[in-house]
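Novice: the following block contains a protein sequence and its predicted model.
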Amino acid sequence: MLRFFFALVLYTHALAHPVPESTQWLTYPDGDGPGKGRHIMLIAADQEYRSEQSMPMMAKILSTHHGFDCTVLFGVNEKGEVDPTMPVYPEKGKESEFKQHHIPGLEHLASADLVIYFTRLLTLPMNERELIVKYIDSGKPFIALRTANHGFHAPLPYKINGKQVNWGTEVLGGAFMGHHGRWHADSTRGMIVEEQKQHPILSGVSDIWGNSDVYRTYKEGTSLPADCTALVWGQPLMGRKHDDPPNTKLEPLPVAWIKTWQTSSGQSARVFHSTMGSGHDLQSAGLRRLIINAVYWGMSMEAAINPTRSVDIVGSYEPLESGFNYAKLGVKPKPVSAYK
C-alpha cells in the first residue's frame, strides 16, 4: 500500500502544472494531445490590440486541443489589475509621475519550453528585463506577435561581445517602421509564399485574413534580413472586410517569417514572428493554425503537426476593437480572473 501511495504521489507530481496557481496569472493544464509534458508561456502586455483577451484564448486552444500546459502572464498596474490603459510615455511636465510597467510571474520563464510575446513599448524594472533576456539568450524557441517587434521602450540589458542587442531588428528580424497603408482603416489578406508552401508551419493553413493593417519592418527598396525566411506576405486591402479588394497601390510585405537567433553561448533558438495578431485578427482560423503550427516547429516537433487537428476557439471569444480610445471601446483595468 505504501509503495502504491508513493507511486501515486510521483505520478501526480509528474502531471502537475509547472507553474503554481495564482491570482496574478492564469494557468491552463494540459489536455489530450502531442504537447503533453511541454510548457508554453504567453505574455499579454500591449495597449492597443487586446492581447489580454487573445492570449488566454490561444492558451485554451493549445491546452485543450493540443495538450500543452499553458501559462498567461499580464502587464498589471499598482493594484495588480490587468491594465492596457497604462501609458508608455510620461506626460510632458509630469515625468516624475510616470509608472513603470510590471509583469508578475516572469521568474517562471525558466520552466517554459516556448514563449509567445505580445508586448508593446514596455518600461519594465531591471530585474524583469533581466528575466526576459535570460530566456531569450537560453537557446529555447520563442514567438513574437504584432507589436512585440517594438515590445520594449527601455532597452533590454542584452549585449553579445560587448555590443548592445536590438530586440526588434536583430533578434526578431524586423521592427515597426510604420503602417503600410491606413492605420485602423485597412485590413490584411495573408498570401502563402509559393516556395515555402510545403513548410510544416504552413501545413493546413488557408484563408489568412485580419482587420489590422500591414506593418512595414524594413526600408522601402530593401527586404527582410538574409537570415529570415518569409512564409506569408500581407496584401493591404481597401477596407476592413474580408472580401474587400486589394489596394493595388501598395505592395505586399512579409507578415510572417522564421529565423534563428544565435545566443551569447552560440546556441541557435528558433524564432517565429507575425506582424498580424490583433484580437480580431485571431478570429481567423488560418492565422491561429499558422501560430499553433509555429509552436510545434519552434520546439522541433514538426512531426507532430496535424493539418486537421482542431484550432477551434474554446468557449466564447468576443475581442474588443483595437485602439486607444479606451472609454469608447470599453477597455478598463480588470482583475486577472476576468480573463480566465
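Specialist: Looks like it arrived, so ask away.
Novice: switch to C-alpha atoms for all contacts and neighbour counts from now on
Specialist: Noted.
Novice: now residue 252: closest residue in space that isn't a chain neighbour?
Specialist: Spatial nearest neighbour of residue 252, excluding adjacent residues (Cα to Cα, 6 or more residues apart in numbering): residue 235 at 4.4 Å.
Novice: ok, residue 324 next?
Specialist: In space, and not counting its chain neighbours, residue 324 is closest to residue 48: 5.9 Å by Cα to Cα, 6+ apart.
Novice: comparison target, given below:
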Amino acid sequence: MYLNKRCFFSFALLFGFFLLGNTAFAQSAKKDKKPVVVFVTGDHEYSGEETLPIIAAELEKNYGMKTIVLKAYPGPNSENDIPGLEALKDADLAVFYLRWRQLPKEQLAHIDAYLKTKKPLMGFRTTTHAFNYPKGNENEKWNAFGEFALNSPPGWGGAAKHTHYGHTSSTDVTVIPDQAKNPILTGVTTPFHARSWLYRVLPDYPTKGSTLLLTGKAVNPEHAAIENPVAWTGTNSFGAKIFMTTLGHPDDFKIESFQRLVINAIHWELGMKIPKWKGKMDINVQYREAK
C-alpha cells in the first residue's frame, strides 16, 4: 500500500512538472510566434502591388514578422481574381490596397470570414472604393466595404460626396494637434508634402468614433477645396481595430515620415510596441494612370 501511494505521488509530481513544462513551452512558443501580415493588392492605378511588397520585405527583414503578398491575377487591372485569399485565415493583420474589384463570391467569402474574426485591418487610398459590383448584383453590398470595414465613405461619389480635388493637385499633410503624442505618429515629422491629390471624405466620414491623426490641405486644387483627414484609426462595424489612410500614391512611399507612419500603424494594429526605426526604405515605384 505504501509503495502504491509512493508511486502515485511520484506520478502526480512528474505529471505536474509535465503540465508546467508544456504550459511554459506553449507560452514561449506563443511569445516567439511571428505575427502574420497578409497584404491584398489590386488597384489599377497606384502600383500597390509594387510598393506594399517592399513594406512586406522590410517587416520580415527588420521587424520580425511573417508576410504574405497577394496580387490581382494576371495583372493589377484584372478585377475578378486575387488568388490565395485563403491565407487570410492565418493572418493576424490584413492590409488592403484595392480599387473597384469584382471578385467572385468564393473569394469574397475569405474576406468575409476574416472580417468576422474581428482581427485588425489596414487600408490605403482607393480601398475606400475597393469593390464595384453593378446594381442588383448579389455582391453589391461589398461596394460599401470602405464604410463597414474601414470607417470611410461607402464607395466613390454618390450621397457620400466622396471625391478629390484634381490629379494635378497635391497635399500638404500635418498632424491633428491633439494627436501629437499618439504612438502611431512617433517619428512622423510634419508638415510633409504628399503627391496624392486630396480625397474629400467630409462631412460624414470617417464614421463617428474614429480618431483623426493627420489632416491634408490641397495644394493647387482644380476646384474649391477644404481640409480633410488623411489618416485615422477606429473600430469598424465588426468590432475590429482599423487604420485607414487616403494617401498612397507611389511617390508618398518615398517619404520617410509616411514610411514610419505605415510601420508604426502595423505594429499598433498588432498590439505591439512601436519599434525603433530601422531606417528609410528605398521605394522607387512609378505611378500608373488608371485605365
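Specialist: In hand now; what should we look at? Not measured: the values here are computed from a predicted model.
Novice: quick check: the gap between the residue nearest to residue 324 of structure 1 and residue 146 of structure 1.
Specialist: To residue 146 of structure 1, residue 48 of structure 1 is 10 Å away according to Cα to Cα, to the nearest Å.
Novice: neighbour count winner among those two?
Specialist: Higher neighbour count among residue 48 of structure 1 and residue 146: residue 146, with 27 against 20, using other Cα atoms under 10 Å.
Novice: residues contacting that one?
Specialist: Shown in contact with residue 146 of structure 1 (Cα atoms under 8 Å, 6 or more residues apart in numbering): 118, 273-278.
Novice: aligned counterpart of residue 147 of structure 2 in structure 1, please.
Specialist: In structure 1, the residue paired with residue 147 of structure 2 is residue 169, using TM-score structural alignment.
Novice: how about the contacts made by that match?
Specialist: Residue 169 of structure 1 is in contact with 149, 175, counting by Cα under 8 Å, 6+ apart.
Novice: I'd assumed it was in a strand, is it?
Specialist: No - assignment of residue 169 of structure 1 by DSSP: H, G, I helix; E, B strand; the rest coil gives helix, placing it outside any strand.
Novice: quick one: it from residue 301 of structure 1, how far?
Specialist: According to Cα to Cα, residue 169 of structure 1 and residue 301 of structure 1 sit 27 Å apart.
Novice: likewise for residue 70 of structure 1?
Specialist: 17 Å.
Novice: before we move on, what about residue 102 of structure 1?
Specialist: Counting by Cα to Cα, the gap from residue 102 of structure 1 to residue 301 of structure 1 is 32 Å.
Novice: just to revisit the earlier point, how near is the match of residue 147 of structure 2 to residue 227 of structure 1?
Specialist: 11 Å.
Novice: please apply the same query to residue 327 of structure 1.
Specialist: The spacing between residue 327 of structure 1 and residue 227 of structure 1, counted by Cα to Cα, is 42 Å.
Novice: between the two, point out the one with more neighbours.
Specialist: Higher neighbour count among residue 327 of structure 1 and residue 227: residue 227, with 12 against 9, using other Cα under 10 Å.
Novice: can you tell me the closest non-neighbouring residue to the more buried one?
Specialist: Of all residues not flanking residue 227 of structure 1 in the chain, residue 259 sits nearest, at 5.9 Å (Cα to Cα, 6+ apart).
Novice: beyond the biggest strand by length in structure 1, next helix or strand please.
Specialist: Secondary structure assigned by DSSP state E gives strand 253-262 as the longest strand of structure 1. Scanning forward in sequence from strand 253-262 of structure 1 by DSSP states H and E, the next helix or strand is strand 268-274.
Novice: would you tell me what the next helix or strand after that next one is?
Specialist: Sequence-wise, the next helix or strand downstream of strand 268-274 of structure 1 (DSSP H and E) is helix 285-298.
Novice: now whichever helix or strand comes after that following helix: how far from the chain's centre is it?
Specialist: Using DSSP H and E, the helix or strand that directly follows helix 285-298 of structure 1 along the chain is helix 326-329. Distance, stretch centre to chain centre, for helix 326-329 of structure 1: 24 Å (Cα atoms, centre = their mean, to the nearest Å).
Novice: likewise stretch 252-270 of structure 2?
Specialist: Relative to its chain's centre, stretch 252-270 of structure 2 lies at 10 Å (Cα atoms, centre = their mean).
Novice: with stretch 269-286 of structure 2 instead?
Specialist: Stretch 269-286 of structure 2 sits 13 Å away from the centroid of its parent chain (Cα atoms, centre = their mean).
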